[in-house]
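> just need the structure, nothing else, for what follows:
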Amino acid sequence: MTTAQSRDQIADQIASELGHSFAGEMIAGGHYVPIVRDGRTLYTSGQVPRVGTTVVVTGRVGEAVSLEKAREGAQICALRCLTLLRRELGSLDGVEKVLRVGVFIQCTAEFTQQSEVADAASDLLHRVFGDAGVHVRTAVGVYQLPKNASVELEMTVAAKGDKA
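Predicted coordinates for the structure are as follows:
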């Protein structure tokens, strides 16, 4: 008999597959908080592909950064958002539904594969949450991101329960 993995275990497994851990402190870079809860809705601040204190995917996609590396960056950003949600809710099992994901890609004017970069994060969320991970999404190419990050991702989710 096999037991189903929890959402937390799946997220940890994906982080391990990428060779990263998100166990340390996640520090905001200014006068804001990394996550806000309003009733059952939780909003994360934009997360760059930072592991520890290092932004691990930097540069312009389509120039210094490949599509595959940008996709990895999007996955790291998504895992950072999941870490924030897990800390706020105690477990990812407290998430009822991923509502919205916004993905910003620092890219050249010629790069047109923003959706493919964002797909990596969307696929990760579906892997963790199943159908509850299917969401609306915006993927936008931009000229520059904080710390020269290649990708930045923000997320909105609904929590389980009736907290208003």
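
> switch to C-alpha atoms for all contacts and neighbour counts from now on
Noted.

> which stretches of this protein form strands?
Taking DSSP state E, the strands of the chain run over residues 35-38, 41-44, 50-51, 54-55, 95-106, 136-142, 151-159.

> most neighbours per residue, which of those?
Burial of the strands of the chain is given as mean neighbour count (mean count of other C-alpha atoms under 10 Å); strand 151-159 ranks first at a mean of 24.

> one more to line up against the first:
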Amino acid sequence: MPTSRNDVFDALVKECDISFESEFLPGANYTIAVRHGAEIHISSQLPRANGKLIVSGHVGQEVSIEQGKFAATVTALRLLGILRQSIGCLSKVRHLLKMNVYVQSAPGFCQQSEVADGASEVFYKVFGEAGTHARTSLGVSQLSKNGAVAIDLIAIIEDV
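Here you go, the predicted structure:
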């Protein structure tokens, strides 16, 4: 049974049968993580793993709620991978503050919060109470690359 946050993260990645690139890089002229004091802001991410976008389309149309929730799970794991790359170890996270979840939604779809639960569950599994966070979940008509979800994250980290 995994005991450290890094071990729990690695076990969840394995359980989802995904892998991430060895280094997370921005797709254009921006940075994927910005630290300001004890806060770190992680740029919006899509459900990209195994070298490709793994869930695309509109939730409530060609993407089921369960597939959307899995997309949020993968995206949360991607965010944690970036966080770990940025600060060296997930044990340095004091608390997650806020995440914004954007769900590419079919007209009339109104279960964005159920999709966002996929990410919230990951954060709680990895961090326990320190993973509880404020959250916004919104339905949007279109996301970059046709991703089913996009999520950004703000965390408080230990002073290093």
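
> drop the TM-score for these two in here.
Overlay of the two chains. TM-score (TM-score structural alignment, normalised by the length of the second structure): 0.96; 160 aligned residues with a C-alpha RMSD of 1.3 Å.

> thinking again about what came up before, out of the strands of the first structure, which gets nearest to Ser21 of the first structure?
Nearest of these to Ser21 of the first structure, taken as C-alpha to C-alpha: strand 50-51 at 7.3 Å.

> any idea which helix is longest in the second structure?
When the second structure is parsed with DSSP state H, its longest helix is helix 65-87.

> circling back to that earlier point, now the strands of the first structure in a markdown table, please, with extra columns for distance to Leu85 of the first structure.
As requested, the strands of the first structure are exported to a markdown table (distance: least, C-alpha to C-alpha, whole Å):
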| stretch | distance to Leu85 of the first structure |
| --- | --- |
| strand 35-38 | 8 |
| strand 41-44 | 8 |
| strand 50-51 | 16 |
| strand 54-55 | 20 |
| strand 95-106 | 8 |
| strand 136-142 | 18 |
| strand 151-159 | 9 |
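
> Glu17 of the first structure is nearest to which of those?
Closest among the strands of the first structure, once you apply C-alpha to C-alpha, is strand 50-51, at 14.2 Å.

> post-alignment, that closest one versus the second structure, mean distance?
Once fitted to the second structure, strand 50-51 of the first structure is off its aligned match by 0.8 Å on average (mean C-alpha distance after the TM-score superposition for the first structure).

> list the contacts of the residue nearest in space to the middle of the second structure.
The centre of the second structure sits closest to Ala76, judged by C-alpha atoms, centre = their mean, with a distance of 2.1 Å. The neighbourhood of Ala76 of the second structure, defined by C-alpha atoms under 8 Å, 6 or more residues apart in numbering, consists of 119-120, 122-123, 151.

> any idea how far Arg80 of the first structure is from Glu63 of the first structure?
25 Å (C-alpha to C-alpha, to the nearest Å).

> more neighbours, the two?
Higher neighbour count among Arg80 of the first structure and Glu63: Arg80, with 25 against 12, using other C-alpha atoms under 10 Å.
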